[in-house]
Structure formats: C-alpha cells, structure tokens
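S.K.: Next come a sequence and a model predicted from it.
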Amino acid sequence: MPPRRAVTGRSQEPRQRYVEELRLLRAQKGDSLRQLGDVLGWDWSLFGKMESGQTLGSPEVVQALDQHYGTPGLLLTLWELAVADPTQFRERYRRYMTLEAEALSMWHYGVSTVHGLLQTASYAHELLSAGGLGGEQLARQVEARKGRRALLDGEDSPRFRTILSEAVLRTPLADAAEWGKQLELLLGMSERPNVMVQVVRHAVGLHALSNTDTTFLRLPDGRTVAWVETGYSGELVEETAAAERLQLSYDLVRDLALTPAESRKFIRQLLEEASCEPST
C-alpha cells in the first residue's frame, strides 16, 4: 500500500497539528489572545503557551475552545492524540538540537549532571546507561554527544556558560580514573575564551533553579529560547515572557555562583582529592 499522502499540507505530527489548528481557528475568528482570554475567562498567556506548543492545556480549556470556535470535539480529539503521542519528547528535542546548532550564545544551569557539550565519552556512557539505553543505541548516543562538542570549536563558535551545582561535582563516576578525566575536561574547557564554567556551592542554600536543569539559546533573530529538562522529559520554552522569567531566575543564580577563577580552583581541589583516593 502506498504511503498516505497529506492532503491539507498540515503537520502529521499530533502535537504540531494541534498547535496549528489552535492558531488557524483563532486567526479565522479574528480574536487576539487577550480577547480570547477575556471571553473564556482564562489568562490570555495560557492560550499563547498552547499555540507555541509549550503546554497542551487542560481538557476543560480545550472544550471551551471547541465551543467558542464552533468545532465540537475537534480540538479535544487532537488534544487526546497529542497527549498520547509517544514521540513528542523526541520531536521537541530534535527541534532543540536544531536551534542549538544555530545559537550565537548558550548558557546553562546543571542541577545534577554535566551538560552534554562538556561530557567525556565515559560520563555520557554511564549516564545514558543509567537512563536505560544499551547496545547499539547507546553507542550511537555516546558518539553523538562526543560530536556535539564540535559546536564549541573554531573561531565562530558560540559563547557558552555553564553553572554547575556542587552536587554535579560531588557525584563521581564508578571509575575514579574516568571521573578524573571528566574533571580535567571541565578544567580544560574552562580555559577556552568562549567557555565559562562556574560552580554554585551547597552553602548558598535553596535558590530559583534548585530543581530545574535549564539551557538558554540566543538565536540569530534575537530571540532567546530555553530547554528545561528532567531525567525523563524535556520542554522547549519559546514563548518570550516565559523564557524571560526563566532567564531572570538564571541571573539570580549566577550572582550566587563562584567566579570562574574560584570555580577552577574548586574543581582542581576536587581533582586532587580524587587522585588521592585509594583505588579499589
């Protein structure tokens, strides 16, 4: 049987199709986001987040939209398909990777792990293995992470800042020698003119990003987007107001961090401690 041909020209990916329909129906109705919020009784920013794909919204909101647009059941059906779609994380991550490759500058806060651009092969292997990958898929992912570091090479490479929670540097690999190599890589990368590594010590206490691993990308068109990640999912934040709120939190955390020079000194200290530990 020949593959199904798209007739409408709209996306065949459930989440994107849902977003497209939300935008199309509002445009046809002639509503602004604020007008939509006033009519339906929800904050207008929620509809902006739904139309940018940041959130799917609740079924109650979607049902209200169906009633408002005169499309009984259409949006709710698309919502159900988007919620059930097992590929939505991969699709969003692929979009993030595309934007990462275009970024003029990047800045990151790590709660518990080193950013992928600064991981050794052994670190990536152990981390991805712990997440359930194995075999050929694991090998491909490790190679992909090694290849990503090329983004930071060359004269036109973006500026990159990573702020790491002390917990990241207190969580070693099983192999002490490989952990030493990871610390050495962080030190080496921090010496590059386009890379800045900073550490937030435990002593600063709770702060705005205590449980949020976040990467920001400044794009050629002037926009800043954010990738917010846990060990099981990720969210690409493209809506300007939401990205700005996250960036404000990042700025507050940066003010709590050690300076780059102090951070290098701290990492060197950990490296010395690791090299002095007896091997098992």
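M.R.: Received it, and whenever you're ready, just let me know what you need.
S.K.: Please make it C-alpha for all contacts and neighbour counts, starting now.
M.R.: Will do.
S.K.: and the residue nearest to Asn194 when sequence neighbours are not counted, what does it touch?
M.R.: With Cα to Cα, 6 or more residues apart in numbering as the criterion, Asn194 has its nearest non-adjacent residue at 4.6 Å, and that residue is Arg159. By Cα atoms under 8 Å, 6 or more residues apart in numbering, Arg159 lies in contact with 104-106, 152, 194-195.
S.K.: Please compare the first structure with the one that follows:
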Amino acid sequence: MSDDGSRRNTVIPEVPSLRQKWLGDKFSLLRHEAGLSLTAASKIADRSTASLSRIENGLVAVPPRDVRPLLDAYQVTDRDIRETLITVAAEVQQERKGWWVEQSDSLSPSFVDLLRLESTATSIRTFEPSLIYGLLQDEGYARYAAQSTRTWASDQELERFIATRKARQGILKRDEPVEFHTIISEAVLHQPLGGPEIFARQLKALLDSSERDNITVQVLPFSDKPHPGVTGAFAILSLSRLDFVHVELMTSDVYVEDEVSVAEYSAAYDVLAELSYPPERSRETIAGIMESLKR
C-alpha cells in the first residue's frame, strides 16, 4: 500500500472533507430525531432551508459559533454530542489552513482527507503486510516505492510527492507528536525494495524511529495460523472526538467511521499486536536483517 494518494487523477479540490460530510450527516440525523422538517427547522433555527440543506449535504462548513444554536433548535441536550460536534466543527475550520492546501490541486480529495486526519490525530495505528508505512519511509525507499507503483509525468511531479511524504512525517516530531504504532509483517523485512543499500538505510531509519517515545514498531512473524491481517493493510486514526479507519484500495480510498466497524478493526489490531514480537524483539529482528544486508 503506497498511501501516497498521488496515483489518482487530479480533480477539482473544492470537495467537502470527510469530517465536513460527517458533520452534515449528524445534523441531518439530529433534525430527523427532533421530528422537524427542513422548513420547520429553518424557522426555529432562524436559517434558510437552503442553508440547512447545504450544511446537511456537507457542502458548507459550519462555524463552531453556529453549532450551539442549531443544537438548541433541535433540543439536543446530551453534553457529549454537543461537545463532539463543536470540536469537529472547529477541526473542519482548521483543515483549511494546513500545509497541504497549496498542494491540493495535485492530490486526490481522498488523500487530502488522510492528511487532514493525520494532522489532528492523537494516535495512529497501522498494519502493513507489504510496505513500510509512509510515515516511517526513508527518502530513498519512498522514491523507489513510488517509482515502482506508477509512471510519473515528470521528475518534478515525483519530487513533489517526496516533499509531501516528508511533510506528512512532521506529525511524528512536532512539539506534541502523534502516538504512532505500526505492525509490520515479517515478509516486508525480507523484501529489500530498492536493493540492499537503499533497504538497509530504510531499516536503519525504522530502528531510529522506534527509539522515539511516541513510536512503537512491532514485527508480525511468519506463522501458519490465521490472523485478522490476512484481509490487508489498514490504519486506525483516533482524533479527539472521532475515530476513522483508512483502507487504501488500488484506485481509491475507503474510510470507515461507524463505531461498530471501527471497534472491530480496533479489536483486530489488538490481536495482531498480541501475535507480534514485543517492541524490543522486533528491533532485534530488524537489526539482524539490516546487518545481513551489509554482508
């Protein structure tokens, strides 16, 4: 899984973000639960029906200051729901100020959603059966993986991808870094993409990353036992109020957001972590393979 978003076709970037659409769906649900039509809701909330419709369809972002009046109109008193919607509305506003905005015209909307979620995530957990996850990729490995998965229109386009990958990795080293946990199939360590020299540097970078307090690396060993990872790679992104699962397909991305499904992925991840080597043994395994590449 390349998780770079760059192999998709370029489209107009003014597409509602994942959280903006989530917020719209939530407002629609709350209005229906209150037994209100759009017309009735517009009178109570003192907003036009067109405005409410655009909000519910995720076409416009709701300023945090406008969330409370809408919740009051729908008689929503649950404190957790109110705080969640206000927080998400604030996060949607922040999405428009990220470093990726200037590059969004060359990135797919679904990949921009990943960048947005990563930037505000408190923790990220990934399972990778085929590649080192992008947030931990060394530049040489990232370049080789990118060249292997698609044809680039120009060297400049490839370099923009590498720059995007580097910018993504900033969340691991900022003042309040994201908690990052990755489980890597042992098969990945025996697939020296780019050749021994490039791969040895990647493994060294992986070991260096694993020494950081906010990064945990585990290796899932070869086994004849079935495990949840046989269905493929996935990433669980936990935000202050929402959790999403990201699954990358060959030509698109899927985001899972309903609580039951996310809980299933989380339980599967716990199983994978239990089946994997502990962090210290994982580092020893990576170091041993790295040394063998130098011989």
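M.R.: Ah, there it is. Computed from a predicted structure; not experimentally measured.
S.K.: that older thread, please pull up the equivalent of the residue nearest to Asn194 of structure 1 in structure 2.
M.R.: Aligned counterpart of Arg159 of structure 1 in structure 2: Glu179 (TM-score structural alignment).
S.K.: go on, Leu173 of structure 1?
M.R.: Counting by TM-score structural alignment, the partner of Leu173 of structure 1 is Leu193.
S.K.: does Ser202 of structure 1 really touch Ser165, like I thought?
M.R.: Not Ser; residue 202 of structure 1 is His. Yes - with contact defined as Cα atoms under 8 Å, His202 of structure 1 counts as touching Ser165 (7.5 Å).
S.K.: Comparing those two, which residue is more hemmed in?
M.R.: Ser165 (24 against 10; other Cα atoms under 10 Å).
S.K.: any idea how far Arg223 of structure 1 is from the closest residue to the more buried one other than its chain neighbours?
M.R.: Residue nearest to Ser165 of structure 1 in three dimensions, not counting chain neighbours: Val200, with 4.9 Å by Cα to Cα, 6+ apart. For Val200 of structure 1, the distance to Arg223 of structure 1 equals 27 Å [Cα to Cα, to the nearest Å].
S.K.: more neighbours, these two?
M.R.: Val200 (24 against 13).
S.K.: That one -> structure 2?
M.R.: Match for Val200 of structure 1 (TM-score structural alignment): Leu220.
S.K.: quick one, what contacts its match?
M.R.: Here Leu220 of structure 2 is in contact with 183-186, 272-273, 275-277 (Cα under 8 Å, 6+ apart).
S.K.: buried subset of the residues you listed?
M.R.: 183-186, 272-273, 275-277 (16 or more other Cα atoms under 10 Å).
S.K.: pretty sure Arg19 of structure 2 contacts Ile86?
M.R.: No - the criterion here is Cα under 8 Å, and Arg19 of structure 2 misses it with Ile86 at 11.9 Å.
S.K.: Spell out for me which residue occupies the centre of structure 1.
M.R.: By Cα atoms, centre = their mean, structure 1 has its centre lying nearest to Trp227, at 2.3 Å.
S.K.: With adjacent residues omitted, what lies nearest to it?
M.R.: Leu236 (4.6 Å).
S.K.: Secondary structure class of the one you found, three-state.
M.R.: Look at Leu236 of structure 1: counting by DSSP: H, G, I helix; E, B strand; the rest coil, its state is strand.
S.K.: counterpart of it in structure 2?
M.R.: In structure 2, Leu236 of structure 1 lands on Tyr255 (TM-score structural alignment).
S.K.: Now do that match against Val247 of structure 2, distance only.
M.R.: 6 Å.
S.K.: what does Met106 of structure 1 align to in structure 2?
M.R.: Looks like Met106 of structure 1 aligns to Ile124 there (TM-score structural alignment).
S.K.: Am I right that that match falls within a strand?
M.R.: Yes - under three-state DSSP, Ile124 of structure 2 falls within a strand.
S.K.: Could you count how many residues lie near it?
M.R.: As a measure of burial, Ile124 of structure 2 has 21 neighbours, counting by other Cα under 10 Å.
S.K.: Equivalent analysis for Ser266 of structure 2, please.
M.R.: Counted with other Cα under 10 Å, Ser266 of structure 2 comes out at 17.
S.K.: One more: Val197 of structure 1?
M.R.: 26.
S.K.: Please, which helix or strand holds it?
M.R.: Under the criterion of DSSP states H and E, Val197 of structure 1 resides in strand 195-200.
S.K.: what's the answer for Met290 of structure 2, then?
M.R.: helix 279-293.
S.K.: Quick one: the helices in the stretch 51-200 of structure 1, in order.
M.R.: Along the stretch 51-200 of structure 1, the stretches classed as helices by DSSP state H, counting those that start in this stretch are 59-69, 74-84, 88-102, 121-130, 135-148, 166-169, 176-190.
S.K.: Tell me how far Val62 of structure 1 lies from Leu75 of structure 1.
M.R.: Val62 of structure 1 is 6 Å from Leu75 of structure 1, by Cα to Cα.
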